[in-house]
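Peer 1: any chance you could fold what I've pasted below:
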Amino acid sequence: MTAHTPALSRRRTAIVTAVVACGLLLAACGGNEMEGMDHGSDSSASASVTPAAGHDPAPGAFNDADVTFAQAMIPHHQQALEMARLADGRASDAEIKTLAAAIEQAQDTEIRTMKSWLKAWGRPESADASMPGTHHGSSGSDHSRMSGMMSADAMRRLRAAQGTAFDRMFAELMIEHHQGAIAMAEDQRKNGRDATAQELAADVVENQSAEVEKFRRILDRL
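Peer 2: Just a heads-up that it's a prediction; the model follows:
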């Protein structure tokens, strides 16, 4: 029994060595396979992530027209919000009040949406950053991309108006303001690339055209 011990020890050593080697080989194969699966999962997850409707589009699927549309429409909408908020305490016509509230709700949401696009695209929110010397806002602008913007004087007159005078002025100014937005949206539909921006532009054309007609009917009866 003692004479067989060295041979047995050698066989046991060989068996243990083989088992260990197989274990290491399996672990290495398994590790490489799992590593590949992890990378594949990450890639699939990234590719399958879709933005919420009306929010960040996939970066890359846009062109300069999309950027121009968002950068110009944000201050254009901001002035519409400023105008709509003046109706509280000044407007007397019920339909004017309803339209003002609808404009405020819709355009505030659209502003947030367009800001999210620009962030996703890596572009500044304001066109001023790329066009020194231009100024957007309630003071107005003569730039073609900002058609329909009210002058500072028009905004002062609207703030000073009350009752029916406010209702009539608000309708007149908002028609002009909406027509400017519609023109900008039509340009986006012709020249833009991003599908989400195209959808919003189509909504602007449809909704604001309908509101223009409502304001015209209001003016006919005031």
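Peer 1: please make it C-alpha for all contacts and neighbour counts, starting now.
Peer 2: Noted.
Peer 1: for the longest helix along the chain, packing partners?
Peer 2: Using DSSP state H, we find that the single longest helix of the chain is helix 5-48. Applying 3 or more C-alpha pairs under 8 Å, 6 or more residues apart in numbering; DSSP states H and E, we find helix 5-48 packed against no helix or strand.
Peer 1: ok, then the element right after that helix?
Peer 2: Per DSSP states H and E, the first helix or strand lying C-terminal to helix 5-48 is helix 64-85.
Peer 1: ok, residues contacting that next one?
Peer 2: By C-alpha atoms under 8 Å, 6 or more residues apart in numbering, the surrounding residues in contact with helix 64-85 are 100-101, 103-104, 107-108, 111, 114-115, 117-118, 123-127, 136-138, 145-146, 149-150, 155, 158, 170, 174, 177, 181, 184-185, 188, 191-194, 197.
Peer 1: now a ChimeraX select for only the buried ones of those residues.
Peer 2: The following ChimeraX line selects those of the contacts of helix 64-85 that are buried, judged by 16 or more other C-alpha atoms under 10 Å:
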select :100,101,103,104,107,108,111,114,115,117,118,125,126,127,136,137,138,145,146,149,150,155,158,170,174,177,181,184,185,188,192,193,194,197
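Peer 1: helices - which of the contacts of helix 64-85 land there?
Peer 2: Under the assignment DSSP H, those contribute 100-101, 103-104, 107-108, 111, 114-115, 117-118, 155, 158, 170, 174, 177, 181, 184-185, 188, 191, 197 to helices.
Peer 1: could I get the contacting residues of residue 204?
Peer 2: 181, 182, 185.
Peer 1: burial check on residue 33, number of neighbours?
Peer 2: A count of nearby residues for residue 33, using other C-alpha atoms under 10 Å, gives 11.
Peer 1: actually residue 82, sorry about that
Peer 2: 14.
Peer 1: to check against the first, give me the structure of this:
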Amino acid sequence: MRNTVRTFPIRRVALVAAAVSAALVLAACGSEDGDSGREGHGSTPSSSASSTAAGSHNAQDVVFAQGMIPHHRQALEMAELAAGRASSTQVRDLASRIEKAQDPEIRTMSGWLKAWGEDVPSATSSAMPGMDDSAHSGMPGMMADKDMTELEKASGTGFDTMFLTMMTEHHQGAVEMADTEKDKGGYGPAKDMAGDIVTGQTAEIAEMKKLLGKG
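Peer 2: Alright, predicted model coming up:
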């Protein structure tokens, strides 16, 4: 009986010691995991660095976005007319591709301007901020209101010819604006978009000239 009383506390102490050791091991592992977690969060500055690497925007980037948004919107207006007025499947296909390419670019450029604290051109106006609607016709490739009215009234092969002629001029203006952004812009994503516009719309100009029999 006396031996039993003596061995029980010893066995209990051993168990407690083992539990303490296990707890210390788990705490050490938890500390290592926590350090790993902090290292993972430490990657945030690198994402900020990559964002900074895009470059700060300059006045040309603002001019590019504020000008290209209404320019694209007019192209979308023209493209939307093709669905119900064009007689050529090729013209309708081209118009659809123009819509798919330019609508997302409008949203992207609008996001840039908001982030920069700059005015976004109104969706109901074809003019840049600070201009009245009559001023937009001075932008490269922009159609005057009377041209848009004539296009709206056209249909069939007459529409096809008018659409291709007007859109060719419109694209040439966009390429001119994009070339300026490539040369003078400071914001990487804007310069990249300008490069895409030059490449994509130059190819479409060649396609439209071919459809007009001028290629």
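Peer 1: and the counterpart of residue 81 of structure 1 in structure 2, how many neighbours?
Peer 2: Residue correspondence to structure 2 (TM-score structural alignment): residue 81 of structure 1 is matched to residue 76. Number of residues near residue 76 of structure 2 (other C-alpha under 10 Å) recorded here: 20.
Peer 1: against structure 2, where does stretch 94-102 of structure 1 fall?
Peer 2: Alignment of stretch 94-102 of structure 1 against structure 2: residues 89-97, by TM-score structural alignment.
Peer 1: and the matching stretch, how far from the chain's centre?
Peer 2: Put simply, stretch 89-97 of structure 2 sits 23 Å off its chain's centre (C-alpha atoms, centre = their mean, to the nearest Å).
Peer 1: repeat for stretch 3-23 of structure 2
Peer 2: Between the centre of stretch 3-23 of structure 2 and the centre of its chain there are 67 Å (C-alpha atoms, centre = their mean).
Peer 1: now that stretch: which residue numbers in structure 1?
Peer 2: By TM-score structural alignment, stretch 3-23 of structure 2 lines up with nothing in structure 1.
Peer 1: can you give me the buried ones in that stretch?
Peer 2: Under 16+ other C-alpha under 10 Å, stretch 3-23 of structure 2 has no buried positions.
Peer 1: again, but for stretch 197-212 of structure 1
Peer 2: 197, 198, 200, 201, 202, 204, 205, 208, 209, 211, 212.
Peer 1: who's in contact with the counterpart of the second one in structure 2?
Peer 2: Right, residue 198 of structure 1. In structure 2, the residue matched to residue 198 of structure 1 (TM-score structural alignment) is residue 191. Neighbouring residues of residue 191 of structure 2 by C-alpha under 8 Å, 6+ apart: 181, 182, 185.
Peer 1: tally of neighbours for the second one?
Peer 2: Residue 182 of structure 2 is surrounded by 21 other residues when neighbours are defined as other C-alpha under 10 Å.
Peer 1: contacts only, for it.
Peer 2: 191, 192, 194, 195.
Peer 1: structure 1: which residue goes with that one?
Peer 2: By TM-score structural alignment, residue 182 of structure 2 lines up with residue 189.
Peer 1: what separates its match from residue 65 of structure 1, distance-wise?
Peer 2: According to C-alpha to C-alpha, to the nearest Å, residue 189 of structure 1 and residue 65 of structure 1 sit 9 Å apart.
Peer 1: nearest residue to residue 194 of structure 2 in space, please, no chain neighbours.
Peer 2: Leaving aside its sequence neighbours, residue 194 of structure 2 sits nearest to residue 178 (C-alpha to C-alpha, 6 or more residues apart in numbering; 4.6 Å).
Peer 1: so the one you found makes contact with residue 195?
Peer 2: Yes. Applying C-alpha atoms under 8 Å, one finds residue 178 of structure 2 in contact with residue 195, separated by 6.9 Å.
Peer 1: how about residue 160 of structure 1, what's its partner in structure 2?
Peer 2: Matched to structure 2 by TM-score structural alignment, residue 160 of structure 1 sits across from residue 153.
Peer 1: what is the burial count for its match?
Peer 2: 11.
Peer 1: show me what contacts it?
Peer 2: So residue 153 of structure 2 contacts nothing (C-alpha under 8 Å, 6+ apart).
Peer 1: which one of the contacts of residue 191 of structure 2 sits closest to residue 44 of structure 2?
Peer 2: residue 185 (27.2 Å; C-alpha to C-alpha).
Peer 1: test my guess that the closest one contacts residue 55.
Peer 2: No. Between residue 185 of structure 2 and residue 55 no contact is recorded; they are 9.8 Å apart, counting by C-alpha under 8 Å.
Peer 1: mean shift of the match of stretch 94-102 of structure 1 relative to structure 1?
Peer 2: Stretch 89-97 of structure 2, aligned to structure 1 and superposed, deviates on average by 0.4 Å (mean C-alpha distance after the TM-score superposition for structure 1).
Peer 1: pull the number of nearby residues for the closest residue to residue 189 of structure 2 other than its chain neighbours.
Peer 2: Of all residues not flanking residue 189 of structure 2 in the chain, residue 54 sits nearest, at 6.6 Å (C-alpha to C-alpha, 6+ apart). Residue 54 of structure 2 has 14 neighbouring residues, counting by other C-alpha under 10 Å.
Peer 1: need the residue closest to the centroid of structure 2.
Peer 2: Centroid-nearest residue in structure 2: residue 108, 3.6 Å away (criterion: C-alpha atoms, centre = their mean).
Peer 1: check the gap between residue 147 of structure 2 and residue 163 of structure 2 for me.
Peer 2: The value you get for residue 147 of structure 2 to residue 163 of structure 2, if C-alpha to C-alpha is used, is 10 Å.
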